[in-house]
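In: Structure, please.
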Amino acid sequence: MKQYVIFLFLFSFSVSIQSQENDPIRLFYLGGQSNMEGFGYTKDLPDSLRSNYDNVWIFEGNPVPDEAQNGGKGIWETLKPGHGTGFTSDGKTNTLSNRFGIELSFAKQLQKLYPNEKIAIIKYSRGGSSIDSLAAGGFGSWEPDFQGKSGINQYDHFLTTVNNALKTTDIDENGKKDHLIPTGIIWMQGEADAAFTEAIALRYYDNLKRLMDLMRATFRTDDLPIVIGKISDSWNSDVGKVWKYGELIQYAQEKFARTDTNATIVRSTRYYKYSDPWHYDSIGYIDLGKQFANAIYALCKQ
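Out: Just a heads-up that it's a prediction; the model follows:
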């Protein structure tokens, strides 16, 4: 049986404890593929996003292909630039990269929306990964039942990331046990499922719904708010249209946001410029983080 059954048993952590002596911290999960992993350059960051993330912590799981044994390793640390593509962790030391994703502007905007509250971010994202196993290639699949060669896939790495993150019960090291409050899932993915066949793209809605239901179950919150980032296409001058079945994925994403009572979608991606045929430029990631923060806040206020 998959490890997520064991994980759900282990998940009886401080979320279920209501003692006022515990330290309340809002918990957000960031997941998906490369445009969640982050291809912004830290050298492009404005001074306002380089530091001053007081009361914001991040646990990023080591992103690796399916089959790898070291996926999901990480440690909690105060948020800072460097959690984009190229980030690695061996579970003892985080090695930051010269890239960033949405996490910086996302956290900065959350600090404004939730003043004086503590924020925890769990991130696991893998560039090129699909949900459908037939679109995984060498990047990986989020299909929970995909066995591959060893039975380890991106969903397993997600579970390992969350499990490892929640082993620490005092992430801010203030001597109080954390009361982590699952507040939202932010999901930026779908490009890989748009790149292969019409049949794969047509399965995306069902695949996305099942995956989001399982992620909600992992955080033991059936109606946990979810924000989906709508994929877009660069229409690169060299290759033309990049995602052959992108419109089908966009339709599925819109359908999910329309039919799930506690989900919404961010559409600002259609206006972003690209640093290459597949990835937004630094300005795009900064805006996307803000849009995600505003969207999850609005959902939580409903």
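
In: C-alpha only now, for contacts and for neighbours.
Out: Noted.

In: For the protein, which segments are assigned as helices?
Out: 3-10, 34-37, 103-113, 154-166, 198-202, 204-218, 246-259, 282-301 (DSSP state H).

In: hey, which of those is tucked in deepest?
Out: Mean neighbour count, computed with mean count of other C-alpha atoms under 10 Å, is highest for helix 34-37 among those, reaching a mean of 28.

In: And that one, how far out from the chain middle?
Out: With C-alpha atoms, centre = their mean, to the nearest Å as the basis, helix 34-37 stands 8 Å off its chain's centre.

In: Now do the contacts for residue 95.
Out: Residue 95 is in contact with 87, 88, 89, counting by C-alpha atoms under 8 Å, 6 or more residues apart in numbering.

In: rerun that using 10 Å as the cut-off
Out: By C-alpha atoms under 10 Å, 6 or more residues apart in numbering, residue 95 lies in contact with 62, 74, 82, 83, 86, 87, 88, 89.

In: that older thread, for the helices of the chain, give me TSV that also has distance to residue 52.
Out: TSV is the format used below for the helices of the chain (distance: least, C-alpha to C-alpha, whole Å):
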stretch	distance to residue 52
helix 3-10	33
helix 34-37	22
helix 103-113	9
helix 154-166	22
helix 198-202	41
helix 204-218	30
helix 246-259	33
helix 282-301	16
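
In: how close does residue 223 sit to residue 214?
Out: Relative to residue 214, residue 223 is positioned 11 Å away (C-alpha to C-alpha, to the nearest Å).

In: Going by distance to residue 24, which of the contacts of residue 95 wins?
Out: Comparing the contacts of residue 95 against residue 24 with C-alpha to C-alpha places residue 74 closest, at 21.9 Å.

In: another one to check against the first:
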Amino acid sequence: MKFSILIIFSVSLSILLGCSKETEETHIFILMGQSNMAGYGELLPKDKILVNKVFMIPTIATEPYAWQPASHPLHNRLSSDRFGLGLPFAKEYLKSHPNVTIKLIPVAWGGAAIDDLNKGTKTYNDAVKKALFAENEGIIKGVLWHQGESDTVNEELANSYEDKLHQLIIDLRSDLNKPKLAFIVGNLAEFYGTGKDHNSKERLKKIDQVKKALRDLPTKVEYTGFAESSDCKSIDHHMVHFDRESYILLGKRYAQEFENLINK
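Out: Modelled structure (predicted):
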């Protein structure tokens, strides 16, 4: 009798422990794009505080890769030593997924056109290699993309932007073997094109063209989402980059778009 009770207790304990492990997943997100994904907001001393349950692989990292607790700045190359939307996204995501650990792969590059980020480029290959490494420890849930400013400089780039973006999504899903990989894009800033450097009639037309490609993405490619940039403000006189509060707002919007996508 005692032996039977012991078996039942052991099985029950194993089931409980197993269920506990299943609820604690690791979700992986890749951060791609140019400077507005890397972050350009004011960095405050409190932003150096590590964010609980969020980890990252540094942008500049050599193999063997190692995870480290995440804090701002997520990106560590060029001028990407500032506040961005990646951690606001992670904090918002944790509100809906409290039992999850988040691991971020930040690979954005300031000033990069989409031709600098698509399949075959160093940045693309870096993102895929890190994501495949990360998959050993969790589930690749999605890509957060904010990019396009550099593709508004001439008509050829603007005209080809949509096709290149769609192909990049196809390539990532294929190389990561994730045909339904979520891909969330953010709109270029509403104020982009109002500064003295980018406000010619011809430039505004190309800016609108890239914006339309981003906005139309969910109607043309499955498992994609679009985060609006309305009510955001600029930090610089060029009227290109968002300020700190805007990155917080954008991070929340990316998280909401992801929830909308997985709950369809």
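
In: if we can go back for a sec, show me the contacts of residue 95 of the first structure that map onto strands.
Out: Of the contacts of residue 95 of the first structure, the ones assigned to strands by DSSP state E are 88, 89.

In: need the contacts of residue 95 of the first structure in JSON lines with neighbour count and distance to residue 275 of the first structure, can you?
Out: Converted to JSON lines, the contacts of residue 95 of the first structure look like this (neighbours: other C-alpha atoms under 10 Å; distance: C-alpha to C-alpha, whole Å):
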{"residue": "62", "neighbour count": "27", "distance to residue 275 of the first structure": "24"}
{"residue": "74", "neighbour count": "28", "distance to residue 275 of the first structure": "28"}
{"residue": "82", "neighbour count": "23", "distance to residue 275 of the first structure": "18"}
{"residue": "83", "neighbour count": "28", "distance to residue 275 of the first structure": "18"}
{"residue": "86", "neighbour count": "17", "distance to residue 275 of the first structure": "16"}
{"residue": "87", "neighbour count": "20", "distance to residue 275 of the first structure": "19"}
{"residue": "88", "neighbour count": "23", "distance to residue 275 of the first structure": "22"}
{"residue": "89", "neighbour count": "19", "distance to residue 275 of the first structure": "26"}
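
In: Kindly indicate which of the contacts of residue 95 of the first structure lies nearest residue 296 of the first structure.
Out: residue 83 (20.8 Å).

In: Residue in the second structure paired with the closest one?
Out: Mapped onto the second structure by TM-score structural alignment, residue 83 of the first structure lines up with residue 74.

In: got a list of what the nearest residue to that match once chain neighbours are set aside touches?
Out: Leaving out its chain neighbours, the residue that sits closest to residue 74 of the second structure by C-alpha to C-alpha, 6 or more residues apart in numbering is residue 106, at 6.4 Å. Counting by C-alpha under 10 Å, 6+ apart, residue 106 of the second structure touches 29-33, 37-38, 56-60, 74-76, 86, 127, 130, 144.

In: Take those residues and map them onto the first structure. Which survive?
Out: Of the contacts of residue 106 of the second structure, the ones still in contact in the first structure (both residues aligned by TM-score structural alignment, their matches' C-alpha atoms under 10 Å) are 29-33, 37-38, 56-60, 74, 86, 127, 144.

In: Identify the farthest-apart pair in the residues you listed.
Out: 60 and 144 (18.6 Å).

In: Quick one: the contacts of residue 95 of the first structure as a markdown table, columns for distance to residue 145 of the first structure too.
Out: Below are the contacts of residue 95 of the first structure laid out as a markdown table (distance: C-alpha to C-alpha, whole Å):
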| residue | distance to residue 145 of the first structure |
| --- | --- |
| 62 | 21 |
| 74 | 24 |
| 82 | 32 |
| 83 | 29 |
| 86 | 28 |
| 87 | 27 |
| 88 | 26 |
| 89 | 26 |
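
In: Among the contacts of residue 95 of the first structure, find me the one that's closest to residue 242 of the first structure.
Out: Scanning those for proximity to residue 242 of the first structure, where the rule is C-alpha to C-alpha, the winner is residue 86, at 23.2 Å.

In: Leaving out the residues flanking it, which one is nearest to residue 239 of the first structure?
Out: Leaving aside its sequence neighbours, residue 239 of the first structure sits nearest to residue 277 (C-alpha to C-alpha, 6+ apart; 7.9 Å).

In: so the one you found touches residue 240, yeah?
Out: Yes - between residue 277 of the first structure and residue 240 a contact is recorded at 9.0 Å, counting by C-alpha atoms under 10 Å.

In: Give me the common contacts of the two.
Out: 233, 234.

In: contacting residues for the alignment partner in the first structure of residue 141 of the second structure?
Out: By TM-score structural alignment, residue 141 of the second structure lines up with residue 183 in the first structure. Contacts for residue 183 of the first structure (C-alpha under 10 Å, 6+ apart) come out as 25-29, 119-120, 219, 221, 224-226, 296-297, 299-300.

In: Specify, as a residue range, where stretch 200-208 of the first structure falls in the second structure.
Out: Using TM-score structural alignment, stretch 200-208 of the first structure corresponds to residues 157-165 of the second structure.
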